[in-house]
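Peer 1: sequence first, predicted coordinates after that:
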Amino acid sequence: MTRPSVADIEPVGPAGQRGRLARLARTNVVWTLGVLVGLAAVFAALRPEAFAGPFNIRTIFINAAIPVVLAVGMTFVIITGGIDLSVGSVLVFSGVVAAKVMAANGAADADWTVIALGSVAGVAAGTGWGLVNGLLVTKGRIPPLIATLGTLGMALGLAQVATDGSDLGAPRRLTDVVGNHLIARQLPVLALVAAAVAVVFGWLLAATRFGRHTYAVGSNPEAARRVGIRVDRHLIRVYALSGLLAGVAGVLNLAKFSSTTIASHTEDNLSAIAGAVLGGTSLFGGSGTIAGTVVGVLIPVVVNDGLIILGVQQFWLFVAVGAVLVVAVFFDQLRRRLRDRD
């Protein structure tokens, strides 16, 4: 191994600090955070009492909780160069499984043992769909777009068959303690759960061998195989992780709305993908961070909230998110072309 030259060593002192700050300023997370802060500042200036009040800030974090959980799993999948269109349907299916298990053991008056049993069943159901996706992609050699589009339909269809298309209710304890409860009258439990998911899986991606293998598989699968990474096994685990988090989101959705809300998740896959991409995760694989994804998810949530407060039609949100998503992918392609040219 050769020693680094003097030119390769980052200078210490003010010059080295300026270099680190310059690199930090160029990161996607910083730019995305700047966009988020700018949007929040605009809405706060236009409607300071309505937008910047404690109640509305709590509402923003509550509304972002479930999309954050979905987008964290999506980030892992996209970093490997894949995609998971099934997360919204898996969320619904997992919520149905959890609600049915809870209903079979006490329904509205279920105690915490029953709630825990139903929650585990819902998360296991989501993980199972993730495993199916991973096997279809790796062993079936089906492109991720097609494989997860197929399981999207299957998971949603089975959820509707199991319920005859009608929503199922949730135990009151789950709704009161997880869905609506505020710790110290300020911190929503839903938002804290989402934050815990982001921290744990952010650490998993940034500081563990599993995370390093995820980046390696997305950057160059063949090179990853040559250095001993079992690419197929790793992809199965990544898709299972995405399914697991969709299962967690299904239980949180049950707690938030006191219902399975079967017909309300057609845009969840788009929201999860948009959050990851807006946060700097490359659709071509190999790069992305959970911190960036969390900020990326908050952008459309803040825009949606601000549009409602300003009385603008909510349909403009889809226009804005779609346009920003296209622009983000365009600049990602441009950045990759410039890097390859160098």
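Peer 2: Now that the structure is in, tell me what you want to look at.
Peer 1: make it CA atoms for all contacts and neighbour counts henceforth
Peer 2: OK.
Peer 1: which residues in the stretch 201-342 of the chain form helices?
Peer 2: Remark: helices assigned in the stretch 201-342 of the chain by DSSP state H, counting those that start in this stretch are 209-219, 221-226, 231-257, 268-278, 290-310, 315-341.
Peer 1: any chance of the ones you listed in CSV, plus distance to Ile183 and mean neighbour count?
Peer 2: Output for the helices of the stretch 201-342 of the chain, formatted as CSV (distance: least, CA to CA, whole Å; neighbours: other CA atoms under 10 Å):
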stretch, distance to Ile183, mean neighbour count
helix 209-219, 32, 20
helix 221-226, 45, 14
helix 231-257, 15, 26
helix 268-278, 27, 26
helix 290-310, 21, 22
helix 315-341, 31, 13
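Peer 1: can you put the ones you listed in CSV and add distance to Val200?
Peer 2: Below are the helices of the stretch 201-342 of the chain laid out as CSV (distance: least, CA to CA, whole Å):
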stretch, distance to Val200
helix 209-219, 12
helix 221-226, 25
helix 231-257, 12
helix 268-278, 17
helix 290-310, 10
helix 315-341, 26
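Peer 1: Thr75: which of those helices is closest?
Peer 2: Distance to Thr75, taken as CA to CA, is lowest for helix 268-278 among these, at 5.6 Å.
Peer 1: neighbours of Ala41, how many?
Peer 2: Residues lying near Ala41 (other CA atoms under 10 Å) number 15.
Peer 1: try this one next to it:
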Amino acid sequence: LLRIGHLLSCAMSYSNTSDLTNPSYFILLGIPGLEAAHVWISIPFCTIYAIAILGNFTILWIVKIEPSLHTPMYYFLCMLAVIDLVLSTSTVPKMLSIFWFNSREIDFSACFTQLYFIHSFAAMESGIFVALAFDRYVAICDPLRYSTVLTNPVVAKIGLAALLRGGLLVLPYSLLARRWPYCRANVIAHTFCEHLAVVKLACADIRISSHYALLVTFLVRGPDLSFITFTYIQILRAIFSLPTKDARLKTFSTCGSHLCVILAFYIPSLFSSFTHRFGHNVPLHFHIIIANVYLLVPPHAQSHHLWGEDQTDPRQAAPALYS
């Protein structure tokens, strides 16, 4: 605690001179080492982004006009769609401007705003995945109580908790990063203002930023992944205990696409987080591509897979567990 207090006091003293030393803008390099391929790399990124935007707006529109979809699962999917729209839109337009027009400059304050949006909305997305896993768990493992457990007020409280957790946990290290003095280089070796890529440019002891960011990763990803793993183990046990193959396939189809989207989010996310800190032998361009995949693929996967699944309510099959 004394050590953290000392680092915080140093951060405060550094911030007093930051206005004199900070650059007016940062320069985003894009994907170092692959500059010649930027135009070609932009094609799949732009395509995935366009599909994600169209798909997520379609989800919101269909759920709005179709009363039969006014259920907890689709409310959570709408929350996820909004988060995905913000998350991808906060990074992709600037990234494409780098690839297409070599527009690499980003305003100093805008960089930290982008940093906050990226990391806070990623944490919010993780919380909504937990909510979706809980929804599927109740629908399949305890279907008779589904309508009494997941009422509209409960759904609203779960969504609000996920949003507040992500926004509040990320806020301290975003504000702290903003207060460091940046008197060295102003070149960020990334396509967006990723936290560690930015604070490494500070001419100060940034250990508290690094440690707190790692703590947030464990506080968010650890409990969320543990809960999702537990619920899907219970779901799979319930599915395999169904009496007929048709019932098992019908029930599993409602969860398979959810699981694919969850894996598409967590695997690149964890890989990106830990290789940035510990994977010093991982090529920088590979790390940056994975970081962009983790921001782009889940929105695309949600819009593509969740509406391609069998829309049969698993509660139609799951009651066989209790018959």
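Peer 2: Received it, and whenever you're ready, just let me know what you need. Since we're looking at a predicted model, the values are computed, not measured.
Peer 1: and the TM-score between these chains?
Peer 2: In this superposition the chains share a TM-score of 0.33, using TM-score structural alignment, normalised by the length of the second structure; 188 aligned residues with a CA RMSD of 6.9 Å.
Peer 1: figure out which of the helices of the stretch 201-342 of the first structure is closest to Arg20 of the first structure.
Peer 2: Ranking the helices of the stretch 201-342 of the first structure by proximity to Arg20 of the first structure (CA to CA) places helix 290-310 first, at 18.4 Å.
Peer 1: next, the angle from that closest one to helix 315-341.
Peer 2: Helix 290-310 of the first structure runs at 150 degrees relative to helix 315-341, counting by axes from the mean of the first three to the mean of the last three CA atoms, to 10 degrees.
Peer 1: can you tell me which helices and strands helix 290-310 of the first structure packs against?
Peer 2: Helix 290-310 of the first structure is packed against helix 28-46, helix 48-51, helix 54-79, helix 189-207, helix 268-278, helix 315-341, with contacts defined by 3 or more CA pairs under 8 Å, 6 or more residues apart in numbering; DSSP states H and E.
Peer 1: 7 Å instead, please
Peer 2: helix 28-46, helix 54-79, helix 268-278, helix 315-341 (3 or more CA pairs under 7 Å, 6 or more residues apart in numbering; DSSP states H and E).
Peer 1: make JSON lines out of those and add distance to Ile299 of the first structure.
Peer 2: Converted to JSON lines, these look like this (distance: least, CA to CA, whole Å):
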{"stretch": "helix 28-46", "distance to Ile299 of the first structure": "6"}
{"stretch": "helix 54-79", "distance to Ile299 of the first structure": "9"}
{"stretch": "helix 268-278", "distance to Ile299 of the first structure": "8"}
{"stretch": "helix 315-341", "distance to Ile299 of the first structure": "9"}
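Peer 1: mind checking those helices for the one nearest to Lys100 of the first structure?
Peer 2: Smallest distance to Lys100 of the first structure across these (CA to CA): 20.7 Å, for helix 54-79.
Peer 1: and that closest one, what's buried?
Peer 2: 56-79 (16 or more other CA atoms under 10 Å).
Peer 1: over to stretch 132-150 of the first structure?
Peer 2: Within stretch 132-150 of the first structure, judged by 16+ other CA under 10 Å, the buried ones are 132-138, 144, 146-149.
Peer 1: these: which two are farthest apart?
Peer 2: Pairwise distances among these were taken by CA to CA; the largest, 15.5 Å, belongs to Thr138 and Leu149.
Peer 1: thinking again about what came up before, of all the helices and strands packed on helix 290-310 of the first structure, which one is nearest Gly292 of the first structure?
Peer 2: Nearest to Gly292 of the first structure among those is helix 28-46 (4.7 Å), distances taken as CA to CA.
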